[in-house]
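Student: Below are the sequence and a predicted model for it; my questions follow.
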Amino acid sequence: MVFSAPCADRTPDVLALYALYDAFNARAVEQILARLAPDVVWTDWLGGGQLHGHAALADHWHGQFLALDPQAAVRGIAIEDDGRLTVSVHLVVRARDGTILGDGAVTHRYRMGDGKVFSMVAVGG
């Protein structure tokens, strides 16, 4: 898999992912949810397991953003042979007092269509 930053293939799904990470970094939960299918399945890296649907993710992010200050920088996006998109991310997580709790690379794999996320699996980090 080859990552490019920014991704040279500017499909609606790739553009939606860039917008998704921008909304995440801005703490714009409603903008994030607008990019997700209503029945989205999402890896819960804080609690383990998976989250299902907009309500669960809205609760998750509102709580997360009260407790932590994560910043995710896209380093590259690869379009897999099966159509999934794999995103290389530099993630820095700070406590509310600014203490760095984590700083490193993570990988997110998305299943998408028509600019909407159907699922996200965290495969590294």
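Tutor: Thanks, I have it. Numbers count the residues shown, from 1 in each chain.
Student: Please make it C-alpha for all contacts and neighbour counts, starting now.
Tutor: OK.
Student: Next, the buried residues of stretch 99-118.
Tutor: 105-112, 115-118 (16 or more other C-alpha atoms under 10 Å).
Student: Distance check, the residue nearest to the spatial centre of the chain against residue 29.
Tutor: The centroid of the chain falls nearest to residue 21 when counting by C-alpha atoms, centre = their mean (6.0 Å). To residue 29, residue 21 is 11 Å away according to C-alpha to C-alpha, to the nearest Å.
Student: if we can go back for a sec, could you list every residue that touches the residue nearest to the centre of the chain?
Tutor: Residue 21 sits next to 72-74 when contact means C-alpha atoms under 8 Å, 6 or more residues apart in numbering.
Student: Which elements pack onto the helix or strand containing residue 32?
Tutor: Residue 32 belongs to helix 29-34 when elements are defined using DSSP states H and E. Using 3 or more C-alpha pairs under 8 Å, 6 or more residues apart in numbering; DSSP states H and E, the elements in contact with helix 29-34 are helix 12-25, helix 53-67.
Student: ok, and here's another one to check against it:
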Amino acid sequence: MTVLFRMLIAGAVWTTLVPCLSHAGEKEMTKIEVLEDLYDRFNARDIEGVLEKLADDVTWANGMENNYVHGHDGVRQYWTYQWSVVNPHVTPVSFHQDANGSITVEVQQVIRDLDGNSDQTHGLEDKTVGHIFSFKNGKVSRFDIRDDR
């Protein structure tokens, strides 16, 4: 092989690898940006804004009843009920990409009743928990809660 041919091959390999490496980094940031926006919309009670970020067949942890709801309608019904009895606020503290590609978010959740008083009676309480998000085609496909207490 001539030096010019080797340089062309090396250049082709490099230009193929660089976008892949770049896209991998962008995907991680994109997931985190999606989740930051999801938390902002949740705290603003913008259900439709959150649902835009969820897969149609999402599986979502119901922290009040320790089970799961499914799909946009299930999430909408769960939050509509939750927000009729408590006023939760979740603040992301850190984001971590797991080996399987999911993102774990450590959040501080604060639960108040509808008058703004501390309310720990509906299966939710003030504490730090882990929220685990799996993605499919750029949207959240599964949400789990990790509670180490």
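Tutor: Perfect, thanks for sending it. This structure is a prediction, so every number in the text was calculated from the model and none was measured.
Student: TM-score, when you put one on top of the other?
Tutor: In this superposition the chains share a TM-score of 0.88, using TM-score structural alignment, normalised by the length of the first structure; 118 aligned residues with a C-alpha RMSD of 1.6 Å.
Student: still on that earlier bit, of the contacts of residue 21 of the first structure, which is the most crowded?
Tutor: The most crowded member of the contacts of residue 21 of the first structure, judged by other C-alpha atoms under 10 Å, is residue 74 (21 neighbours).
Student: Quick one: map that one onto the second structure.
Tutor: Taking TM-score structural alignment, the alignment pairs residue 74 of the first structure with residue 92 from the second structure.
Student: Let me know whether my guess that that match is in a helix holds.
Tutor: No - assessed by DSSP: H, G, I helix; E, B strand; the rest coil, residue 92 of the second structure does not belong to a helix; its assignment is strand.
Student: Residue 16 of the second structure versus that one, what's the distance?
Tutor: Applying C-alpha to C-alpha, the value for residue 92 of the second structure to residue 16 of the second structure is 35 Å.
Student: one step back: please pull up the equivalent of the residue nearest to the centre of the first structure in the second structure.
Tutor: Using TM-score structural alignment, residue 21 of the first structure pairs with residue 39 in the second structure.
Student: What of residue 37 of the first structure?
Tutor: Using TM-score structural alignment to pair residues, one finds that residue 37 of the first structure aligns to residue 55 in the second structure.
Student: how close does the helix or strand hosting its match sit to the first structure?
Tutor: For residue 55 of the second structure, the host element (DSSP H and E) is strand 54-62. For strand 54-62 of the second structure, the mean distance to aligned residues of the first structure following superposition is 0.4 Å (mean C-alpha distance after the TM-score superposition for the first structure).
Student: Could I get the contacting residues of the match of residue 74 of the first structure?
Tutor: 36, 39, 105-108.
Student: and with 7 Å instead?
Tutor: Residues near residue 92 of the second structure by C-alpha atoms under 7 Å, 6 or more residues apart in numbering: 105-108.
Student: Most neighbours among those, which one?
Tutor: Most neighbours among those, by other C-alpha under 10 Å: residue 105, with 23 neighbours.
Student: So which bit of the second structure is stretch 53-60 of the first structure matched to?
Tutor: Using TM-score structural alignment, stretch 53-60 of the first structure lines up with residues 71-78 of the second structure.
Student: List the buried residues for the matching stretch?
Tutor: The neighbour-count check on stretch 71-78 of the second structure (16+ other C-alpha under 10 Å) flags 71-72, 74-76, 78 as buried.
Student: Pick the one among these closest to residue 117 of the second structure.
Tutor: residue 78 (21.6 Å; C-alpha to C-alpha).
Student: Residue 15 of the second structure: which element?
Tutor: Using DSSP H and E, residue 15 of the second structure sits in helix 3-43.
Student: Could you measure from residue 121 of the first structure over to residue 54 of the first structure?
Tutor: 16 Å.
Student: swap in residue 40 of the first structure?
Tutor: Distance from residue 40 of the first structure to residue 54 of the first structure, counting by C-alpha to C-alpha: 7 Å.
Student: Mind naming the longest strand for the first structure?
Tutor: Using DSSP state E to define each element, the first structure has its longest strand at strand 100-113.
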